[in-house]
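Asker: I would like to see how this sequence folds:
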Amino acid sequence: MSYLDTFISKLLSKEATIVVVGLGYVGLPLAVEKAKAGYHVIGLDVQEMKVDLINQGINYISDVRDDELKAMVDVGRLYATSDFSRIYEADAVTICVPTPLDEYHQPDTSYVRQSTIEIAKFLKPGMLVILESTTYPGTTEELVKPILEKTGLICGVDFFLAYSPERVDPGNKQYNVKNTPKVVGGMTSDCTKAASVLYQSITEGRVVEVSSPAVAEMEKVFENTFRNINIALVNELTLLCNRMNINVWEVIEAAQTKPYGFMAFYPGPGLGGHCIPIDPFYLSWKAREYNYQMRLIETAGDINRSMPAYIVQRITSILNEQRKSVRQSTVYLLGVAYKKDINDFRESPVLSIIDTLRSLGAKVIYSDPHITSFTHHNYTYEAMPVTNELLATSDITVITTDHSLFNYEQIAKEARVIFDTRNALKNHHPSTKKYYHL
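Answerer: This next block holds a predicted model:
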């Protein structure tokens, strides 16, 4: 049998061993789903803490069910390690490591590079390697493939290589790894086939095959660029509506009654998470190689990055109306996570808001039902319980994340001054006349 036939046969019989490199927000949910599909899964991570927690059946990712993780560990289908030599046991390896931006807004592919170097040490004929990390178009062909082929094995002949972008949406109760469609692009038709059959065996969603890894990479960046630009548009509209004394939330609600040609996006205190604020700049950076400037991406980035400063400006203005200075005022922030109902505060705009408020002399306190404490710039913040007294005595209460667990009736009734950046009180009527929306 050919390498492809042998690989597919192992998948169909569930005899394949799959390694997942990187056990974070993307890798761990994927590893659990692969184990649930009947495969023996080895999770690799350089952080020993994650390795130890998984092997104890302890979950640390909100999108993974605690009972499902523990069950897979208990029956021996999922095992975590920091020993990269275990890659040799793999029939397929999926790379799910971070691809952050550096201080110059350029892609940092060092984690992908190092992971590929480690995989190359144990690459063997018939193995499938899939990159899932979000990156710029060309990464699989220009970075991953040459490293793997230094072994003497030939891509598409001796081993398979493909790109399949992750589509994780933290906190989404409807779509997850199991039922979200997957896009797959391989270096050759056999590479695409191998990756496609693997994903078909673990997902209920459609598997969409495209002609190359570059198409799949571009598709992923386009998804998040689309969201980034439309969020920037509504954020900019918000700034104008505020000057014109128009309720932007009412504008959006009216606009989305149109049954075609409009998709609602909502303003907020800024963008957070590891995808939307970052991914478009992979494309902007890559475009320079072709002497092309992605002006819309860069403008959208400027607008979205300016929102935390605008929020602080509004807080200062609202306090001034109360004849108070931001200095020594108590600013009570409701929510630190970058979006509702999750415990992820990576790139959260609230961190920037906190930094600026503290630099202006404000006393900043917060509540977040999903983040009991966090450390930022070597300072540890502890969450406060939401109490009537705290709402009544704080100089301003700012709703920065619209978690479902907040009691908005209590907030609307008890807070002295409210600045709602998420339209969380749309169905409540604050008892105070000192209520402001974004």
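Asker: contacts, neighbours, all on C-alpha from now
Answerer: Noted.
Asker: Please name the nearest non-neighbouring residue to residue 198.
Answerer: Distances taken as C-alpha to C-alpha, 6 or more residues apart in numbering place residue 11 nearest to residue 198, at 6.7 Å, with adjacent residues excluded.
Asker: so which strand or helix has residue 220?
Answerer: Here residue 220 sits within helix 213-244, counting by DSSP states H and E.
Asker: ditto for residue 281
Answerer: Using DSSP H and E, the element containing residue 281 is helix 279-288.
Asker: and if you look at residue 312?
Answerer: Secondary structure from DSSP H and E places residue 312 in helix 295-321.
Asker: Packing partners of the helix or strand following that helix?
Answerer: Later in the chain than helix 295-321, the nearest helix or strand by DSSP H and E is strand 330-334. Contacts defined by 3 or more C-alpha pairs under 8 Å, 6 or more residues apart in numbering; DSSP states H and E place strand 330-334 against strand 363-367, strand 396-399.
Asker: Turn those strands into JSON lines, columns for distance to residue 305 and mean neighbour count.
Answerer: Below are those laid out as JSON lines (distance: least, C-alpha to C-alpha, whole Å; neighbours: other C-alpha atoms under 10 Å):
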{"stretch": "strand 363-367", "distance to residue 305": "21", "mean neighbour count": "20"}
{"stretch": "strand 396-399", "distance to residue 305": "19", "mean neighbour count": "25"}
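Asker: Which one, of these, ends up nearest to residue 44?
Answerer: Residue 44 lies closest to strand 363-367 among the helices and strands packed on strand 330-334, at 34.3 Å (C-alpha to C-alpha).
Asker: Please provide the structure for the following sequence as well, for comparison with the first:
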Amino acid sequence: PQPPSPVPAPQFADDRSIPRDQVRRVLVIEDEPQFAHILYDLAHELGYRCLVAHGAADGFELATQFVPDAILLDMRLPDSTGLDVLQRLKDSPHTRHIPIHVVSAADNAQGAALQMGAIGYALKPTTRDELMKVFGRLEEKLTQKVKVVLLVEDDDLQRESVMRLIEDDDIEIVAVGSGEEALELLRTRVFDCMITDLRLPDMQGSELLKAMAAEEIVSFPPVIVYTGRNLTRDEETELQRYSRSIIIKGARSPERLLDEVTLFLHKVEAELSSERQGMLKTARGRDRIFEGRTILLVDDDVRNIFALTSALEQRGAAVEIGRNGREALEKLDQVREIDLVLMDVMMPEMDGLEATRRMRADPRFEKMPVIAITAKAMKDDREQCLAAGANDYLAKPVDLERLFSLLRVWMPKMERL
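Answerer: Modelled structure (predicted):
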């Protein structure tokens, strides 16, 4: 096999050539050389080695090659978004345990980043104190010996089966049967992750989350809602409001639960039992996020339509087609259940930018995820897409793995049973 191509060096020398030793390594993925240098200097001051990448592709390559102890990630990168890098790192069994903290000027991706397993989100411009806190959070994750999970479930059988599923030498599970008991604990203890049923004897799960948001609890942990009942879209939206990291699961999907818990607890997959590694493989193989989803593909190129439609349908998604921006808006009017729009930018009659702007002006489609597909990866092209209201962008020719990764980022996070 060919040796891996060397990753472009950053604009100043970093520590990648220093042989691996006991000193912890942090990877900084940041396109602004000056700010990257500030983080690099601070890392040294705090006793870390530091690797630096100025783009998404380089960052992903370095993370895969060096498997650093922690990562600091910017959201706006020249070749892709930070969310795309985050998704790809969390999709890979080799890198998904690495604690990743976002440091970015973009504030619109916080919910998605935390849901995907980022441990924190700091907004630029930052102070030295805030950056020290960021490193402090990473250090906490790296030195923590035991992870603590709060399980809120009143059914004894369910509680037993969840405990059996996730228990491990380095995990402490605190199980309670009511919302009030959970609140009592949350007021004084920090949990790394919380799993809750929606039906509790004293309150609904949504009421528990509402109370957690209203009260001064010590720290709001990533919450996994684990329920066997179908939820309406309104209920889903309500739940999403109270926690930035809610995942709705089906009671018939223990593999998915294990997958989420190991993600939020930063467990190294290779150290899990072979049975559990097998379960995680199954969870990823299914990719249930596409099943029952409807994607509107807006493109005037027949070959593109054919290639993307068959790739999406193979994953279980239904595809609606619009040949230009005008048709896209008509389709959105006619088809109620569209979950996401893949919008080509260059089209006759009405281009993708204009169609996206019109979508955003309509309250019904204000929050609809839109991924723009650009013919050329020019920097101003991407800026224009985001300014028009697109959530993300991909350059042609479309790399299918990258497309699926972005769809996982932006597809509404709910899974229907």
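Asker: where does the TM-score land?
Answerer: After superposition, the two chains reach a TM-score (TM-score structural alignment, normalised by the length of the second structure) of 0.28; 154 aligned residues with a C-alpha RMSD of 5.0 Å.
Asker: For the helices and strands packed on strand 330-334 of the first structure, could you give me JSON lines that also reports distance to residue 210 of the first structure?
Answerer: Below are these laid out as JSON lines (distance: least, C-alpha to C-alpha, whole Å):
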{"stretch": "strand 363-367", "distance to residue 210 of the first structure": "45"}
{"stretch": "strand 396-399", "distance to residue 210 of the first structure": "42"}
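Asker: Nearest to residue 229 of the first structure, out of the ones you listed?
Answerer: strand 396-399 (23.7 Å).
Asker: about what we covered before: now do the buried residues in whichever helix or strand comes after the helix holding residue 220 of the first structure.
Answerer: The helix or strand immediately downstream of helix 213-244 of the first structure is helix 248-255, counting by DSSP H and E. If you call a residue buried by 16 or more other C-alpha atoms under 10 Å, then helix 248-255 of the first structure has these buried ones: 248-249, 252.
Asker: if we can go back for a sec, quick one, which of the helices and strands packed on strand 330-334 of the first structure gets closest to residue 223 of the first structure.
Answerer: strand 396-399 (28.0 Å).
Asker: what helices or strands is the closest one leaning on?
Answerer: Packing contacts for strand 396-399 of the first structure, counted by 3+ C-alpha pairs under 8 Å, 6+ apart, involve strand 330-334, strand 418-420.
Asker: got these as a markdown table, with distance to residue 29 of the first structure and mean neighbour count columns?
Answerer: Shown next, in a markdown table, are those (distance: least, C-alpha to C-alpha, whole Å; neighbours: other C-alpha under 10 Å):
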| stretch | distance to residue 29 of the first structure | mean neighbour count |
| --- | --- | --- |
| strand 330-334 | 28 | 23 |
| strand 418-420 | 33 | 24 |
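Asker: These: which one's closest to residue 297 of the first structure?
Answerer: With C-alpha to C-alpha as the yardstick, what comes closest out of these is strand 418-420 (27.6 Å).
Asker: how far off helix 213-244 does the helix holding residue 312 of the first structure point, in degrees?
Answerer: Using axes from the mean of the first three to the mean of the last three C-alpha atoms, to 10 degrees, one finds that helix 295-321 of the first structure and helix 213-244 are set 30 degrees apart in direction.
Asker: Check which helices and strands helix 295-321 of the first structure is in contact with.
Answerer: Using 3+ C-alpha pairs under 8 Å, 6+ apart, helix 295-321 of the first structure is in contact with helix 213-244, helix 279-288, helix 349-359.
Asker: For those helices, give me CSV that also has distance to residue 72 of the first structure.
Answerer: What follows is these, written out as CSV (distance: least, C-alpha to C-alpha, whole Å):
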stretch, distance to residue 72 of the first structure
helix 213-244, 30
helix 279-288, 32
helix 349-359, 36
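Asker: Make JSON lines from the ones you listed and add distance to residue 296 of the first structure and mean neighbour count to it.
Answerer: Below are those laid out as JSON lines (distance: least, C-alpha to C-alpha, whole Å; neighbours: other C-alpha under 10 Å):
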{"stretch": "helix 213-244", "distance to residue 296 of the first structure": "7", "mean neighbour count": "19"}
{"stretch": "helix 279-288", "distance to residue 296 of the first structure": "9", "mean neighbour count": "20"}
{"stretch": "helix 349-359", "distance to residue 296 of the first structure": "21", "mean neighbour count": "19"}
